[in-house]
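# Attaching a predicted model along with its sequence, questions to come.
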Amino acid sequence: MPGRPLSRRTTLGSALAAPLALAACDIDPPPRESESSPATPPPPEDSALVAAVVAALVRAQSVLDAAAAAVPSLADRLGPVRTAHAEHLEVLVGAVPEADLPTAGAVSVPAQILPALGAVRRSEQRLQREVREGCLAAASGDLARVLGSIAASTSQHSAALATEVTS
């Protein structure tokens, strides 16, 4: 059943209200800093949070590396995820330069494609949970935004891996 046609008054009111509604939104990203400027260190209360997220990223990256080693044909599929994690690590480690980069323990991944992808997907889901919790716990708005971006990236990669596991 077709909807009611809009009256001239409704159309005009909507047209006038739209710029006001859009002007009230402040979703523009902050201006980019120059490439040479160092990352802003998080407040002291966020340092432990950054260290925990860095450890989670290192753990997830070790699962990706183990999966690519166990099933070499997965290396291309996992490449974008590995690249994203490396970039996220670079940002977070740059924010806390005095912290040591943790090492992950040995990871065992099955040598078959579907079980290996399943292990990667579970690892990515765990990472996403940890980053999302960190986003909520961050005292710094800048850190919360960075962690939100990492959570969104991880969510997209997890969704892509889920479709690959079932296909």
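That came through, no problem. None of the values given here were measured: they were computed from a predicted structure. Residues are numbered from 1 along each chain as shown.
# make it CA atoms for all contacts and neighbour counts henceforth
Will do.
# Surely A151 and V131 touch.
Yes: counting by CA atoms under 8 Å, A151 does reach V131; the two are 5.8 Å apart.
# want to compare, so here's the second one:
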Amino acid sequence: MAGAAGAATAALLTGCSGGADAPEAAEVPPERPLREGAVRDSEALLERYDATVAAHPSLAPRLAPLRAAVAAHVGALAPDDGRGKASASPSAAAPTGPGPGTGAAGNPPGKTPGKGAEPVPAQPAEAVTALATAERDLAEARTIALAGASGELARLLASVAACGAVHTYLLSQNPGGKA
């Protein structure tokens, strides 16, 4: 009996001592990388909206509601770190930076707004078409990502992808117009 008790104690100690990192690993939800990627994608789209409005201020009224929805997606997709949803990044705030005639980070129209971002087209209609393409591409990517998501995250991604599809439609209708 003493031998069995010793073996059981050894097994418990081995399980406890070898698992210093195991509790932390168990606390990280498996969907977290997918959520973080979705947040980064939404932030990049948000930056594209900001750069487009900065390059073409006349588009601001038309793009404002769509941009607001994308900003809301950042907050909704942010991983819950136990203190509530993570707040949207500073780029999710209303643009307060460069004024008309400059792109994001003060770049002139037609210049690259951010690292790895495409330049904003010089013509407003082309800029709206580029936003529609970005929205469509992201909606398609999110639809594909559904296969690897848990139930709750899959429903959220599906909703955000549907919203992106609606944005694509709205941006594709009369790209040079105000409505």
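Right, received. Where do you want to start? Because the structure is predicted, anything quoted here is derived from the model rather than measured.
# Drop the TM-score for these two in here.
Here the TM-score for the pair of chains, by TM-score structural alignment, normalised by the length of the first structure, is 0.65; 125 aligned residues with a CA RMSD of 2.7 Å.
# Can you tell me what sits against stretch 157-164 of the second structure?
73, 135-136, 138-140, 142-143, 145-146 (CA atoms under 8 Å, 6 or more residues apart in numbering).
# still on that earlier bit, which of A151 and V131 of the first structure has more residues huddled nearby?
Taking neighbours as other CA atoms under 10 Å, A151 of the first structure and V131 compare with V131 leading, 28 against 23.
# In the second structure, which residues correspond to the one helix or strand that one maps to?
Element membership of V131 of the first structure, judged by DSSP states H and E, is helix 113-137. Here helix 113-137 of the first structure aligns to the second structure at residues 124-148, judged by TM-score structural alignment.
# tell me, stretch 45-65 of the first structure lands on which residues of the second structure?
Using TM-score structural alignment, stretch 45-65 of the first structure pairs with 30-50 in the second structure.
# contacts for that stretch?
63, 67, 70-71, 73-75, 77-79, 89, 91-92, 95, 103-104, 113-114, 117, 120, 131, 134-135, 138, 142, 149-150, 153.
# Those in helices, which ones?
63, 67, 70-71, 73-75, 77, 131, 134-135, 138, 142, 153 (DSSP state H).
# ok, so of those, who is nearest A8 of the second structure?
Distance to A8 of the second structure across these (CA to CA) is lowest for L153, with 40.5 Å.
# sorry, back to before: select only the buried ones of the contacts of stretch 157-164 of the second structure in ChimeraX?
A single ChimeraX command is used to select the members of the contacts of stretch 157-164 of the second structure judged buried by 16 or more other CA atoms under 10 Å:
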select :73,135,136,138,139,142,143,145,146
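# Next, the residue most central in space within the first structure: secondary structure please.
By CA atoms, centre = their mean, the first structure has its centre lying nearest to I150, at 1.9 Å. With DSSP: H, G, I helix; E, B strand; the rest coil as the basis, I150 of the first structure sits in helix.
# so where's the longest helix in the second structure?
Per DSSP H, the second structure has its longest helix at helix 32-55.
# Against the first structure, what's the mean shift for it, could you check?
Once the two are superposed, helix 32-55 of the second structure sits an average of 0.8 Å from its aligned residues in the first structure (mean CA distance after the TM-score superposition for the first structure).
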